[in-house]
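Q: Here is a sequence with its predicted model. Questions after.
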Amino acid sequence: MLVNPWAYLVSTLIVLPVGFVWYNPKVFGSIWMREAGVNADAAKSANMFKIFGLTLLFSLMATFMLQTIVIHQFGALSMIGGMPFIESAKPSYEAFMGDYQHAYRTFKHGALHGFMTALFLALPIIGTNSLFEMKSWKYIFINVGYFAVCFTLQGGILCAWEN
């Protein structure tokens, strides 16, 4: 197995404590609310079940994509057609995985690729939308910074937690 199911769970859930700290009024929360144009009173009446539920769903979706970015062995798996084809793969796949199954499976390596994902994927997406929405650079950097921390931690967790 390339990824431990517990790693999926922890990686998915990590966005909540990071968000609680990152968007806390004593950290970036007050600045973010001002830059986003969010009213504190209106935020109190928001549907938190919907917000946190969808946040976890989106985090799970990001986790599934991050695994393929931070764990290089997924490249070999994709070359044989994915999990359904492991049993029918040529002996070279098993030999490759025997030699390299644990290569670059460290927290540090996964964290690097997670951070690069935030820099080269989250920044362009959030930045583009924010520019068209006439948001400030503070707003962009606060949101991208949140994803940089989340993706860095998620990448490290997914990459290192094999068993």
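A: Done, it's in. Residues are numbered from 1 along each chain as shown.

Q: Going by C-alpha atoms from here, please, whenever you check contacts or count neighbours.
A: Fine.

Q: mind listing the strands for this structure?
A: Counting by DSSP state E, the chain yields no residue ranges for strands.

Q: those helices in it, which residues are they?
A: Assigned by DSSP state H, the helices in the chain fall at 5-13, 15-22, 29-36, 40-44, 48-70, 73-79, 91-100, 107-117, 123-132, 137-160.

Q: Next one for the comparison:
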Amino acid sequence: MDLSNVVANLNYWAILVAALSTLVLGSIWYSPFLFGKTWMRLNGFTEENLKGGLPMPVIFGTSFFVYLLAAISLAMFLGTSATLSFGIFAGVMIAVFWISTAKLNNVLFERQKFSLFLINAGYDLVCYIIMGAIIGGWQ
């Protein structure tokens, strides 16, 4: 594999849109309409203590940056001849067998609530399916 050829042929628009999709999904997934209230309760968060800590632009900016890195990596993994179906398949495999297994290990050893794992792993699963679909399907 010629790495310079792979990098030169990446679809950077698809990568950008894939990374942005994670922020859109996160704003819905962790909203009060879906899992936000449960996620807060399981973490022991209140509206008041969430106002402290890092400013939201830093949190969202960093989140976008790390998902941009993930989207670049996913695009390199999929290659230039990826399809929509392979992108979705790869997204499922990555989310379930790489990300979720690592997170589950943390849940077990840190004695976290399994329902919190399901919320967070579910978000990762949907994120990587969407990112894989965008990158794989955008020719």
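A: Received the coordinates, thanks. All values derive from a computational prediction rather than experimental measurement.

Q: What does the superposition give as a TM-score?
A: The TM-score (TM-score structural alignment, normalised by the length of the second structure) is 0.86; 131 aligned residues with a Cα RMSD of 1.5 Å.

Q: In a markdown table, list the helices of the first structure along with mean neighbour count.
A: Converted to a markdown table, the helices of the first structure look like this (neighbours: other Cα atoms under 10 Å):
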| stretch | mean neighbour count |
| --- | --- |
| helix 5-13 | 18 |
| helix 15-22 | 16 |
| helix 29-36 | 16 |
| helix 40-44 | 9 |
| helix 48-70 | 16 |
| helix 73-79 | 15 |
| helix 91-100 | 12 |
| helix 107-117 | 21 |
| helix 123-132 | 14 |
| helix 137-160 | 23 |
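
Q: Next, find the distance separating the aligned partner of Gly52 of the second structure in the first structure from Trp22 of the first structure.
A: Counting by TM-score structural alignment, Gly52 of the second structure lines up with Ser45 in the first structure. Per Cα to Cα, to the nearest Å, Ser45 of the first structure is found 21 Å from Trp22 of the first structure.

Q: swap in Pro5 of the first structure?
A: With Cα to Cα as the criterion, Pro5 of the first structure and Trp22 of the first structure are 26 Å apart.

Q: Same question for Leu9 of the first structure.
A: Counting by Cα to Cα - Leu9 of the first structure and Trp22 of the first structure are separated by 21 Å.

Q: Could you do Ile69 of the first structure as well?
A: 25 Å.

Q: List the contacts of the spatially closest residue to Phe60 of the second structure that is not a sequence neighbour.
A: Of all residues not flanking Phe60 of the second structure in the chain, Leu23 sits nearest, at 7.7 Å (Cα to Cα, 6 or more residues apart in numbering). Shown in contact with Leu23 of the second structure (Cα atoms under 8 Å, 6 or more residues apart in numbering): 60, 63-64.

Q: Now those residues in a markdown table, please, with extra columns for distance to Phe109 of the second structure.
A: Below are the contacts of Leu23 of the second structure laid out as a markdown table (distance: Cα to Cα, whole Å):
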| residue | distance to Phe109 of the second structure |
| --- | --- |
| Phe60 | 28 |
| Ser63 | 25 |
| Phe64 | 28 |
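
Q: Farthest from the middle of the first structure: give me that residue.
A: What lies farthest from the middle of the first structure is Pro91; by Cα atoms, centre = their mean that is 33.1 Å.

Q: Noted, bye for now.
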